[in-house]
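**Student:** no FASTA, just this:
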């Protein structure tokens, strides 16, 4: 089956946290026999900061951020059996959604794939005239990056015919243990772009503990932090491409995950970096969110901090030996239960069920 996937970017993780999610999941679907074309707009300097070139398992079409180019690529939805519009594409999202739905064949499966469901649902609650409200009456299926039952119930209440979370996971070919790199030597590392709905949590969970642990070294990776006041023991790396994520995760004694406000409030939304870090065998500390224990076991496979005080306490007592043991346990767990291969099998079953449904109804 052919998939037309309209997303932010497959080729670049620059200001695009969904890149590794797209790559892992779509490559796994390609292995199951799907013929995939990914359409991404040339925005935010992403094409100047590519992590990869177009892979052999997926065709990639980069289009100009202009209305005529958007309409040209939207028209190609007519060629696909499955038409996917992701959230947060970054250029005229509402117009793109309308255009791909208008061009999709009547027999095609139409999918809205939400990579930031708690935030999207919050916007829908605040904006009763948002175009997505109308589109949900037409779309066959909503898939989400996470969110658990709260997101499923909320989307169904807003008119979605079906909503299923397809969680982040690990691509072992991309994220795996490597040798240490002294560029990333530190006690605690955090990797994340500066975003309005995460900055206060970064201050509380990362910068404040750093200010109290002057004898420890902290690394901050991600875009947008250049003018942020930081303690002297925090070194800012700027954008860290995915090719360096393994080395950073392996080299730091511990790696910190900090959820965005909406993700933390909703729960059941592990960030991609959780599985990336675990796949490299890193000792991961995460802020506390509902459902973390469904993915990794607190205290054995991941450490959980309720606030900055907990982070500071963990770092004061964390030995290199314990950090290594936690990382090894996390690696075993994600390889066994949380790979994109398992996620793709779920997505494939959902897709096939939709195409088989008319035949089943006819037989009855």
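**Tutor:** Perfect, I can see it now. The shown structure was predicted, so the numbers you read here are calculated from the model rather than taken from an experiment. Numbers count the residues shown, from 1 in each chain.
**Student:** use CA for all of it now, contacts and neighbours both
**Tutor:** Will do.
**Student:** contacts for the longest helix along the chain next, please.
**Tutor:** Secondary structure of the chain per DSSP state H: the longest helix is helix 340-363. The contact list for helix 340-363 (Cα atoms under 8 Å, 6 or more residues apart in numbering) reads 24-26, 28-29, 32, 109, 166-171.
**Student:** how distant is it from the center of its chain?
**Tutor:** Put simply, helix 340-363 sits 23 Å off its chain's centre (Cα atoms, centre = their mean, to the nearest Å).
**Student:** that one: which residues count as buried?
**Tutor:** Neighbour counts over helix 340-363 (16 or more other Cα atoms under 10 Å) mark 340, 341, 342, 343, 344, 347, 348, 351 as buried.
**Student:** tell me how far the first one lies from residue 349.
**Tutor:** Shown here: residue 340 relative to residue 349, a distance of 14 Å by Cα to Cα, to the nearest Å.
**Student:** ok, structure two:
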């Protein structure tokens, strides 16, 4: 079965938090026999900041950030059995969706794959005439990388035929324990780009605890923080390539996950960081969100902070032995239940069964 997947970038994680999700899931689908072509625009300097070379399990087509190039690559959708438009591609998303739907052949399964469902739904709620809202009746399915029942019900409520979450997971070939790297030595490390609905939470859960613990070392990675005021015990290292994520996770005593505001409010939205850290057997401290217990058990496999004071308290009482035990427990759990092989099996069942269901729907 051929899949044409139009997304932000498979080759670069630069200003592109969905990269590792795409890589893990599509590689696992390719292992199940799917023939995948990924189309990504050359925008935001992503091609200058590639983390990987084009893989052998997926054809990658990079196109110029122009409407002519967009039209050329969307015309190729007619060759696919499954056509996927992801959210947040970053160049003319509305036009991209329109051209994909126009090009897809009759009988092809047409999917919108939302990698930031709470934010997308907020945008659709604010704009009843949004092109995506109008396109839902022409799409066969909405898949999301999280959100649980609230997202499913919201999408169905505005006209989606169906909505199914396909959660983030672990690719154990990519994220795993490695040797410590002293570049990333710290008591607590956080990795995330500076985004409007994340910044206040980074202040509360990371920068304020750092200021309150001058005797401990904090490490901040990610793009956009260079002019952010921070205490002297915070080292800012800028963008961290995915090739360094394992070392970034295993070297500090603990790593921190901070959900974006919309995802924290919605719940059921584990970030890729959660599974990357667990895969490396890192001790993870995460902000609290509904649904966490579906993935990791508080206290045994993850530490949970309700605010910045909790972060400081957890870090203050955490010793190396307990940190290692929590990390090892988390790794065992995600290997058992939450790998991309598990997610690909779920997607495979959907893709294999959905076309038959749709065919029955159109028979008089």
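**Tutor:** Now that the structure is in, tell me what you want to look at. What you see is a predicted model, and the numbers here were worked out from it, not measured in a lab.
**Student:** re the thing from before, would you mind giving me the PyMOL syntax to select the buried ones in the contacts of helix 340-363 of structure 1?
**Tutor:** To isolate the buried ones among these in PyMOL, judged by 16+ other Cα under 10 Å, type:
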select buried, resi 24+25+26+28+29+109+166+167+168+169+170+171
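**Student:** so where do the helices sit in the stretch 201-350 of structure 1?
**Tutor:** Taking DSSP state H, counting those that start in this stretch to define them, one finds helices in the stretch 201-350 of structure 1 at 208-212, 245-251, 261-266, 272-279, 308-317, 320-337, 340-363.
**Student:** corresponding residues in structure 1 for stretch 293-306 of structure 2?
**Tutor:** Aligned using TM-score structural alignment, stretch 293-306 of structure 2 spans residues 293-306 in structure 1.
**Student:** ends of the matching stretch, what's the gap?
**Tutor:** Span of stretch 293-306 of structure 1 from end to end, Cα to Cα: 14 Å.
**Student:** buried ones in that stretch?
**Tutor:** 295, 296, 297, 298, 300, 301, 302, 303, 304, 305.
**Student:** can you tell me what residue 65 of structure 1 aligns to in structure 2?
**Tutor:** That one, residue 65 of structure 1, aligns with residue 65 by TM-score structural alignment.
**Student:** hang on, isn't its match packed against residue 91?
**Tutor:** Yes. Residue 65 of structure 2 is within contact range of residue 91, at 6.6 Å (criterion: Cα atoms under 8 Å).
**Student:** which residues sit against stretch 295-310 of structure 2?
**Tutor:** So stretch 295-310 of structure 2 is contacted by 204-206, 208-209, 283-288, 311, 314, 326-330, 333-334, 338 (Cα under 8 Å, 6+ apart).
**Student:** name the residues of stretch 93-106 of structure 2 that come out as buried.
**Tutor:** So for stretch 93-106 of structure 2, counting by 16+ other Cα under 10 Å, buried means 93, 96, 97, 99, 100, 101, 103, 104, 105.
**Student:** closest to residue 248 of structure 2 among those residues?
**Tutor:** Comparing the buried residues of stretch 93-106 of structure 2 against residue 248 of structure 2 with Cα to Cα places residue 93 closest, at 32.9 Å.
**Student:** quick one: the nearest residue to the closest one once chain neighbours are set aside from residue 100 of structure 2, how far?
**Tutor:** In this structure, residue 93 of structure 2 finds its nearest non-sequential neighbour in residue 87, 7.6 Å apart by Cα to Cα, 6 or more residues apart in numbering. Residue 87 of structure 2 is 13 Å from residue 100 of structure 2, where distance means Cα to Cα.
**Student:** also residue 67 of structure 2?
**Tutor:** Residue 67 of structure 2 sits 13 Å away from residue 100 of structure 2, going by Cα to Cα.
**Student:** for residue 194 of structure 2, same thing?
**Tutor:** From residue 194 of structure 2 to residue 100 of structure 2 the distance is 31 Å (Cα to Cα).
**Student:** next: residue 240 of structure 2.
**Tutor:** Residue 240 of structure 2 is 33 Å from residue 100 of structure 2, by Cα to Cα.
**Student:** same question for residue 285 of structure 2.
**Tutor:** When residue 285 of structure 2 is compared with residue 100 of structure 2 (using Cα to Cα), they lie 41 Å apart.
**Student:** try residue 168 of structure 2
**Tutor:** Distance from residue 168 of structure 2 to residue 100 of structure 2, by Cα to Cα: 25 Å.
**Student:** could you do residue 310 of structure 2 as well?
**Tutor:** 47 Å.
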